[in-house]
Every structure is written in structure tokens, then in C-alpha cells.
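Enquirer: Quick one, fold the following:
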Amino acid sequence: MILISACLAGINCRYDGGSKQIVEIEKLIKEGKAVLVCPEQLGGLPTPRIPCEIRDGDGRSVLEKSAAVYNREGANLTDCFIRGAEETLKIAKLYGVEKAILKARSPSCGKDRIYDGSFQKKVTHGDGVTAALLRKHGILVLDEEDFREYI
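Expert: Prediction:
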């Protein structure tokens, strides 16, 4: 089984209430090879929601409590992001997931690159909170930009 960000399967769960549907991901679902998650919804956040970004670090530093996730209005939503990552990990373990395809640049799902916390569309190096937790537990994290070479 492959864990996949639900927004990549056409589920309207992104912060803006939309999705980023990818045809190849639909195929994985139809073949019974995928389990869908939205870590931000699993963490208790609504859809749509105010955009969020990690300040002063990345997902790993959020998990270590040295950085935090804020929405554009300044509300600290770190606990929701950590809870969503933990719930996603539980699902991954239940299904024996070894790979995940997550949404690029997301404060939850971003792999290697996330927005820098300035809400200016500036990208910095680092993982989102869920991506960092999954990697910590040995799950290969991919995103919609690179998954084709591994599937």
C-alpha cells in the first residue's frame, strides 16, 4: 500500500477547498494500492482553512518543539499539525505502508522544500511535519513531482 495525500486524488481537502488531482494517482487507487489521508483534516483543521506555514525551521524542528506552525493571521496551530502527523503515521502502520506520495511544499506534506513562514511564496529547504514524521519511521516520502520514478 502507498499512503497518498487525498488532495492528489481529487478530494477537495486543500487549504483553499480544492484539490490537485493527478491521473496516475487515480490509477493506484482503482488498483487498490493506495490509502488516502489529509493530515491537516486528521489534525482537526477545517476545509477550507487559512493558509499555514512553518516558522523558524521545518517539520523536524516542529516535532522537536523548536519551531511552530502558524496561519496567515498569526494563530499557532502546531498542535493540530503534530496530531495530524501522528494520526497519519498510525494509518500508515495499520496498512504496512512503505511509501507515501504527499503534496509538495505543504507545511504538513512537503518533502525537501516548504514555504518559509513569510507567506510570500518563498521556498526553503525542509520537510513538512507529516513528511518528517513518516521519514523518521522509515517510510519513503515522495511528492507529486517525483513519484513516477518510484512507482
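
Enquirer: Please make it C-alpha for all contacts and neighbour counts, starting now.
Expert: Noted.

Enquirer: what does the longest helix anywhere in the chain contact?
Expert: Assignment by DSSP state H gives helix 78-95 as the longest helix of the chain. Helix 78-95 is contacted from outside by 1, 3, 37-45, 62-63, 68-70, 98, 108, 129-131, 133-134, using Cα atoms under 8 Å, 6 or more residues apart in numbering.

Enquirer: from the middle of its chain, how far away would it be?
Expert: Relative to its chain's centre, helix 78-95 lies at 10 Å (Cα atoms, centre = their mean, to the nearest Å).

Enquirer: Pull out the buried residues from stretch 107-119.
Expert: Neighbour-count burial for stretch 107-119, counted by 16 or more other Cα atoms under 10 Å, picks out 107-117.

Enquirer: Please tell me how far it is from the chain's geometric centre.
Expert: Centroid displacement of stretch 107-119 relative to its chain, using Cα atoms, centre = their mean, is 9 Å.

Enquirer: Sequence B follows; please return its structure for comparison with A:
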Amino acid sequence: MKKILVSACFLGHKVRYDGQHSLLEHPQMKEWQEEGRLVHFCPEIAGGLTTPRLPAEITSRHPVMVVNIQGEDVTPQFLHGAELAVDKVKESGACCALLKSRSPSCGNRETYNGEFTDTLIPESGVTASELQRHGIPVFNEREIDQLIEFIQMQETPEVIHSEEC
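Expert: Reported below is the predicted structural model:
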């Protein structure tokens, strides 16, 4: 049974920057939770940030720099949370991750541009990038069908074909 690292906010934990959650109500999520497959994790909390906290965005990619809306550098907390996410995947044996889209930590396809103007760009968040760098596939809540298919492929035994003599 494959485990999945999941953004804690999807499971109702109030860990978002605004002190809220992003509960993901999907029948497959409920089934996976009942089976004990879901490994909840919030890289921003694990990295040392509090709830609630000021919104933050990635202002530089190389090197990575994350600042909150007041201009305070929160890069160390984001990097530490990303490292801990990789550790959590390794310790739990998770095969993939389901993370919150558009988050400066968890966004796997797009994040905000770093100017606090609600403008999205096609870049991954700090944790999603680190997981992907370690070969861990990352999905977001809009890609749950692809995640389901990925898990099914991981758990389907390979069929070995042999020629008859």
C-alpha cells in the first residue's frame, strides 16, 4: 500500500497563512485516509512559521528568496520546511505528494510572481521543487484524477510476458 505525503490543510488542519484550512472533500481522499495512506505535513509550519502568518511569495528563484508582504525574509523557514518534507517522504516511504496549488511552498505548477499582485507564473514552490528534485512526483488538488491513476499504476503488478516454447 503506497503512502502519499499530503498538505495538512487538505485534511482540515488550520495551518494556512490565514489560519484556515483547505479541506479537500473527495471520496478517494476519504478512502485513502481510512486506509492509513495519507501522511499529513505542512512545510511552512515544520520550517518554523506560525499560524496565522503574513502572506509570503517567492521574489527570486536563483538563489531562492521568499519574503512576506512586509518584506521580511522568510527564506530559511521555507528551505528548512522543504528539507523536512523530503525527510518525511523518506521516513514514511511515500511514493508521491499531493500539495496545495499556488502556494509558495507547495505549488507544483504555478506560484505567485513575488510582487503581491495576484499574478501567477509557471514556477513551482520551494517544497514542491525540492521534492521533484529528489524524484518525488507532486500533484495538486486539481490533479487528483492523475494522482489516482499514478497510485493505481504503482500498485498494479507488472505482467511478465513469456514466449511459449
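
Enquirer: After superposing, what score do the chains get?
Expert: For these two chains in superposition, a TM-score of 0.92 is obtained (TM-score structural alignment, normalised by the length of the first structure); 144 aligned residues with a Cα RMSD of 1.0 Å.

Enquirer: follow-up on the earlier one: list buried residues within the contacts of helix 78-95 of the first structure.
Expert: Using 16+ other Cα under 10 Å, the buried ones in the contacts of helix 78-95 of the first structure are 1, 3, 37-43, 45, 62-63, 68-70, 98, 108, 129-131, 133-134.

Enquirer: now the helices for the first structure?
Expert: In the first structure, the segments counted as helices under DSSP H are 23-30, 39-42, 59-63, 78-95, 129-136.

Enquirer: So which of those is the most surrounded?
Expert: Most buried of those, by mean neighbour count (mean count of other Cα atoms under 10 Å): helix 129-136, with a mean of 24.

Enquirer: Where does that one end up in the second structure?
Expert: When the second structure is aligned by TM-score structural alignment, the counterpart of helix 129-136 of the first structure is residues 126-133.

Enquirer: could the helices of the first structure go into a markdown table alongside distance to Leu142 of the first structure?
Expert: Below are the helices of the first structure laid out as a markdown table (distance: least, Cα to Cα, whole Å):
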| stretch | distance to Leu142 of the first structure |
| --- | --- |
| helix 23-30 | 12 |
| helix 39-42 | 15 |
| helix 59-63 | 15 |
| helix 78-95 | 14 |
| helix 129-136 | 9 |
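
Enquirer: Identify whichever of those lies nearest to Gly17 of the first structure.
Expert: With Cα to Cα, the closest approach to Gly17 of the first structure among the helices of the first structure belongs to helix 39-42: 11.5 Å.

Enquirer: The closest one maps to which residues in the second structure?
Expert: Against the second structure, helix 39-42 of the first structure falls on residues 43-46 (TM-score structural alignment).

Enquirer: Other residues contacting that stretch?
Expert: With Cα under 8 Å, 6+ apart as the test, stretch 43-46 of the second structure has contacts from 15, 50-51, 77-78, 80-82, 84-85, 105, 127.

Enquirer: tell me which of those residues is nearest to Gln152 of the second structure?
Expert: The closest of the contacts of stretch 43-46 of the second structure to Gln152 of the second structure turns out to be Ala85 (Cα to Cα; 23.3 Å).

Enquirer: Now which residue in the first structure aligns to that closest one?
Expert: Using TM-score structural alignment, Ala85 of the second structure sits opposite Thr88 in the first structure.

Enquirer: And that match, how far from Tyr115 of the first structure?
Expert: For Thr88 of the first structure, the distance to Tyr115 of the first structure equals 21 Å [Cα to Cα, to the nearest Å].

Enquirer: Check Gln21 of the first structure too.
Expert: Separation of Gln21 of the first structure from Tyr115 of the first structure (Cα to Cα): 21 Å.

Enquirer: What of Glu73 of the first structure?
Expert: Taking Cα to Cα as the measure, Glu73 of the first structure falls 16 Å from Tyr115 of the first structure.

Enquirer: and stretch 96-110 of the first structure, how far apart are its ends?
Expert: Length of stretch 96-110 of the first structure, first residue to last, Cα to Cα: 21 Å.

Enquirer: I meant to write stretch 61-75 of the first structure there.
Expert: Terminal residues of stretch 61-75 of the first structure lie 18 Å apart, using Cα to Cα.

Enquirer: Nice, that's everything, thank you.
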